[in-house]
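Enquirer: can't give you the sequence, but here's the structure:
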């Protein structure tokens, strides 16, 4: 099967969508498919995934656009035979690709909003987004044959905006590190690892840490993520203004460094305002690290699985939860981490989820009975 994954860019390997696209293309290739990643911009310093890259980089892509020649090339490639186009995200030029594929083409289109249709995202910079939505993005998404959602919350976001196409409900997977080979020692270290963006609630975390840090002298806070935005720089200044002790900003971490950081941490925290999935949460659990996150993620099961805390994203609740969590004996926290690792191994392996995705693709191309993951079209 020929499969094209469409994404705006892949140069940021710390971005959740980039990681998930790389992982799914890798595992679909292992299953015997011919898989391509089509994106704008530069190739990242490392790309540890199978599958072919088709990257477009020129004066147009540097300002977020495509040339007419690029569009013709992409269109010709995707219409060269029977294929599946799987797009990721909204609000960018690559997210308008359904508009260039005729409805009668053999090519079938499935689209993953990747959390960008949530109410938080919908209202963030809404005065810029609304015109783009009605003139370009909505017509493009009306063209797709099927959506892919990673959670029931994302299914609701898709339906809320009036899209009635079938939806394939398949979560994002996670890679499982060989923690035993690294033999790390768990430390009293609270780790945040994600994009440094206001959506992720880093300001709440720094404020909460500043309030409780002196009560837990043997704990430290590590914030991992690129600091190249104004918000990132503001967070560094906020930590200084609050005189928050034992807090370190380590920048972007990838590969073995990420594995070492997550597996050596005793707790992981993501006080986010909106997530369709939250791959960093799954990665932390896979590394045997319990998680504190918010009701704005689809991770309510961390409570029933006894591997974390699921809270409202207010500073007060974050302070109380951190105080309770850090007061536990290390053996209690580490036992929660083991619970999370077992859960991830059972339900979130990329190999298993890639197989489910391939069944969706087969159904789109060939028809027949819908896979169990499909939520049927509504009239």
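Expert: Good, I have the coordinates. As the structure is a prediction and not an experimental result, all values here were calculated from the model.

Enquirer: Every contact and neighbour count from this point should use C-alpha atoms.
Expert: Will do.

Enquirer: ok, and for the helix or strand that contains residue 354, which residues are buried?
Expert: Assessed by DSSP states H and E, residue 354 sits inside helix 350-366. Under the neighbour-count criterion of 16 or more other Cα atoms under 10 Å, helix 350-366 has 350-351, 353-354, 356-361, 364-365 buried.

Enquirer: which among those gets closest to residue 83?
Expert: For the buried residues of helix 350-366, the minimum distance to residue 83 (Cα to Cα) is 7.8 Å, reached by residue 365.

Enquirer: Spit out the contact partners of residue 1.
Expert: Residue 1 is in contact with 32-34, 83, counting by Cα atoms under 8 Å, 6 or more residues apart in numbering.

Enquirer: Can you classify the closest residue to residue 359 other than its chain neighbours by secondary structure?
Expert: Excluding its sequence neighbours, the residue lying closest to residue 359 (Cα to Cα, 6 or more residues apart in numbering) is residue 371, at 6.6 Å. What DSSP: H, G, I helix; E, B strand; the rest coil gives for residue 371 is coil.

Enquirer: Second structure for comparison follows:
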């Protein structure tokens, strides 16, 4: 079997969840004897990454194509055209990225099995951004749905796919599986003030303004030593908006907006947090949730994210992201007795390692790909 991933950015780039999740999946498939080819732009690659040559890696054969304009990666499309004839499965990771549209047309013309992951792009909040253009793209994709297998990471995303493309479309529903970090062993340095943590883009869809309002309503936060650390890339000046809001709410000294981190620094922040907070209006998954859980860090996630399992497994909380409800949940979380909090931490770690570890779950993707090649895939194919 030969699986091809044409993608906008790929590890070691850190500009989006698929950069890592596709990398982890590709590595796991290679370990199971699958031939994997990845073609990516060189967007966000370090200077040390070789460009425009095939690299033999633990994630298969990888090529980073020099790209001047990320949204018009013509040379990437040309390279993908050369790879397509030898592939069995073509797996795309965005509906609206021009590269995906171009490669989808080429793959269907060559009668390749096509798997397409929307990656949250069909959520109502996401569709509200540039809606006219997206309606045109969706109309085109509807012409091809009989020849596409869609991938959803949650039941909500499966429902979104069927709403857009019809109830009879083929859907494989599997979460993102991660290469989980080892539990972080803290150094002997003095501990910092206890903090709540957010890691990701600073963007209005993440509803961080609601989190700040919730903090102002939380007596446990206000009366305790707590800090909030917001770590990530600022998008469209949202960080400045949050700083002004924190000042207005009297929280400037307790809310810290920090630049993106990676590697050991990222793991240290995840492991050291009292809880990760993901108040987003919409998320199709959220890799950072699994990364936090793997360190035993409980998670507070909004109802717009697919994380009902947090409450069911007592690994965190799943709550509406209106400030009153979120503030009340913060009061409960920050007031947990030490024994109950320790229980949440253990449950968090167990949940991550039993249900989201790529090493123990990648066989589900191999089974899905094999079924697709054998034309045995039914709708939906879900992990049990």
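Expert: Yep, that arrived. Worth saying up front: this structure is predicted, and the values here are computed from it rather than measured.

Enquirer: before we move on, the earlier item: helices or strands up against whatever helix or strand comes next after the helix holding residue 354 of structure 1?
Expert: Where DSSP H and E defines the elements, the next helix or strand beyond helix 350-366 of structure 1 is strand 374-375. Using 3 or more Cα pairs under 8 Å, 6 or more residues apart in numbering; DSSP states H and E, the elements in contact with strand 374-375 of structure 1 are strand 167-169.

Enquirer: Based on its surroundings, how many neighbours for residue 138 of structure 1?
Expert: Around residue 138 of structure 1 there are 17 other residues, counting by other Cα atoms under 10 Å.

Enquirer: Sorry, slip of the keys, the one I care about is residue 230 of structure 2.
Expert: Neighbour count of residue 230 of structure 2, defined by other Cα under 10 Å: 23.

Enquirer: Return the residues in contact with residue 32 of structure 1.
Expert: Listed by Cα under 8 Å, 6+ apart, the contact partners of residue 32 of structure 1 are residue 1.

Enquirer: Show me what it aligns to in structure 2.
Expert: Under the alignment by TM-score structural alignment, residue 32 of structure 1 pairs with residue 33 in structure 2.

Enquirer: repeat for residue 157 of structure 1
Expert: Match for residue 157 of structure 1 (TM-score structural alignment): residue 160.

Enquirer: Please report how far its match lies from residue 288 of structure 2.
Expert: Look at residue 160 of structure 2 and residue 288 of structure 2: by Cα to Cα, to the nearest Å, they are 22 Å apart.

Enquirer: Same question for residue 218 of structure 2.
Expert: Separation of residue 218 of structure 2 from residue 288 of structure 2 (Cα to Cα): 24 Å.

Enquirer: More neighbours: the two, which one.
Expert: Neighbours were counted for residue 218 of structure 2 and for residue 288 using other Cα under 10 Å; residue 218 has more, 22 against 18.

Enquirer: Helix or strand: which one has the closest residue to that one other than its chain neighbours?
Expert: Once flanking residues are discounted, residue 218 of structure 2 sits nearest to residue 327: 4.9 Å by Cα to Cα, 6+ apart. Per DSSP H and E: residue 327 of structure 2 is located in helix 323-334.

Enquirer: Quick check: buried residues in that helix?
Expert: By 16+ other Cα under 10 Å, the buried positions in helix 323-334 of structure 2 come out as 323-331, 333-334.

Enquirer: Over to stretch 305-315 of structure 1?
Expert: Using 16+ other Cα under 10 Å as the test for burial, stretch 305-315 of structure 1 gives 306-311, 313, 315.

Enquirer: And for stretch 250-263 of structure 1?
Expert: So, applying 16+ other Cα under 10 Å, buried residues of stretch 250-263 of structure 1: 252-253, 258-263.

Enquirer: That stretch aligns to what range in structure 2?
Expert: Per TM-score structural alignment, the counterpart of stretch 250-263 of structure 1 in structure 2 is residues 258-271.

Enquirer: Identify the residues contacting that stretch?
Expert: Stretch 258-271 of structure 2 has contacts (Cα under 8 Å, 6+ apart) with 181, 183-184, 186, 197, 200, 229-233, 276, 291-292, 295-297.

Enquirer: ok so, going back, now render the buried residues of stretch 305-315 of structure 1 as CSV, adding distance to residue 131 of structure 1 and secondary structure.
Expert: Formatted as CSV, the buried residues of stretch 305-315 of structure 1 follow (distance: Cα to Cα, whole Å; DSSP: H, G, I helix; E, B strand; the rest coil):
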residue, distance to residue 131 of structure 1, secondary structure
306, 44, coil
307, 43, coil
308, 40, strand
309, 39, strand
310, 36, strand
311, 35, strand
313, 30, coil
315, 34, helix
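
Enquirer: I'd like the distance between the alignment partner in structure 1 of residue 115 of structure 2 and residue 15 of structure 1.
Expert: For residue 115 of structure 2, the aligned position in structure 1 is occupied by residue 110, per TM-score structural alignment. Going from residue 110 of structure 1 to residue 15 of structure 1 by Cα to Cα gives 21 Å.
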